[in-house]
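Novice: quick one, fold the following:
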Amino acid sequence: MTNSSKPHQFTDGTVPFPPRCCFISTATVPDEPSSFTLASKFLEWRQAMSREFDALVNTNTWTLVPPSCASNLIGCKWVFKTKLCADGSIERRKARLVAKGFHQQPRIDYTETFSLVVKPSTIRLVLSIAISHRWSLRQIDI
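Specialist: Sure, this is the predicted structure:
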C-alpha cells in the first residue's frame, strides 16, 4: 500500500553483503612485527620462533640438499601472529616459517601439485550453519 517493496530473499545460498548481523571485535591486537629483524628484538617473539623451528626440526619437515643449477633456491620468511583469549588478553605469540612458494616455476621446481582435502568436521559445520539459516545448498567443483 505504501509502494514499498519487500527485500530480496536469497534462496540460492548466496549471502548478502554486508551481512545483516556481524560481530565486531573491540579487542586491540598488539603490534605484530613485519620482519625477522623487528621480531628478533623482543624475547617473546624469539621464543615463538624457537618453538616453531624446534617443531619443524623434530618432525623432519625438510632435508638439506646441495643447490642445483637445474632448480631455483626457494627462500622463506617468518610470519607473526598474536593469539588472543576471549577476554582480549594475549594468549600466546605465534611464529610460522613459510616458504616463498610464489618464486617457484612449473616444470623447473615442481612437476606435481597438491590439492587440499576438506575435513569432514568442516563439512558438518557448514551444513549445520546452512540448515539453521535455512539456506539452500549447491555443490560445485572448482
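Novice: switch to C-alpha atoms for all contacts and neighbour counts from now on
Specialist: Fine.
Novice: any idea how far the residue nearest to E91 when sequence neighbours are not counted is from K94?
Specialist: Leaving aside its chain neighbours, E91 sits nearest to L84 (4.9 Å; criterion: CA to CA, 6 or more residues apart in numbering). Counting by CA to CA, to the nearest Å, the separation of L84 from K94 is 11 Å.
Novice: let's see this one next, to set against the first:
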Amino acid sequence: MQTRSKSGISKPKIFQATAWIDEELHSIKQALASPHWKVVVQEEYEALLKNKTWSLVSLPSDRRAVHCKWLFRIKRNADGSIAQYKARFVAKGFFQQPGIYFHEVFSPVVKPVIVRVILTLDLSKGWQLRQVDINNALQKKST
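Specialist: Have a look, this model is predicted:
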C-alpha cells in the first residue's frame, strides 16, 4: 500500500503563535474590573431583570438551590480581531434531581430534525438563509 507519507507528499505545517491580550475570564470580579466586560455583564443582567427571569423567594428546607455562574467568551473575526465580548449568566442544571422540579426548567434547544425541516423548506422555496446571533433568547419584543 502506497501512502502519502511514503510518497513524500505532505502538507506544510504552519504554526501560528498568537498571544491574545484580552483572554477569556473565569470570574465576575475579573469582568467588572475591565470596561469591555463590564458593559456586556451589565447588559446581560439588565436583560434578565427586564424579562423577569427570576424572583427572590425563600428556599424550602427540603430543597436544594440550583447554583448559577457567569460564562465569558470572546468572539473573534477570521483575522483574529475581536468581534464581540459575550457574557451569560447560566444555571448549573446538573445539580437537579429527577422528580424534584425537574420538568419546570426550560432549555431553549433546537432539535436537529427542526433544523433539517427548515433547511428543506429553504431549498424548496428558494428562501434566503441567514445566521443570527440572539443576544437574549427570552427577550420580548416591545410594542
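Novice: the residue nearest to E91 of structure 1 against R92, yeah?
Specialist: Yes: in this structure, L84 of structure 1 is within contact of R92 by CA atoms under 8 Å, at 7.0 Å.
Novice: map the residue nearest to E91 of structure 1 onto structure 2.
Specialist: Mapped onto structure 2 by TM-score structural alignment, L84 of structure 1 lines up with R76.
Novice: and its match, what does it touch?
Specialist: Shown in contact with R76 of structure 2 (CA atoms under 8 Å, 6 or more residues apart in numbering): 82-84.
Novice: quick one: the strands in structure 1?
Specialist: With DSSP state E, the ranges of strands along structure 1 come out as 76-84, 90-99.
Novice: what about the shortest one, how far off from structure 2?
Specialist: Compared with structure 2 after the fit, strand 76-84 of structure 1 shows a mean deviation of 0.7 Å (mean CA distance after the TM-score superposition for structure 1).
Novice: list the contacts for the counterpart of L32 of structure 2 in structure 1?
Specialist: Using TM-score structural alignment, the partner of L32 of structure 2 in structure 1 is S40. Residues in contact with S40 of structure 1 (CA under 8 Å, 6+ apart) are R46.
Novice: same deal with C69 of structure 1?
Specialist: Contacts of C69 of structure 1 (CA under 8 Å, 6+ apart): none.
Novice: which helix of structure 1 spans the most residues?
Specialist: When structure 1 is parsed with DSSP state H, its longest helix is helix 43-58.
Novice: and it against structure 2, how far off on average?
Specialist: Helix 43-58 of structure 1 sits 1.0 Å off on average (mean CA distance after the TM-score superposition for structure 1).
Novice: list the buried residues of that helix.
Specialist: Under the neighbour-count criterion of 16 or more other CA atoms under 10 Å, helix 43-58 of structure 1 has 45-46, 48-49, 52 buried.
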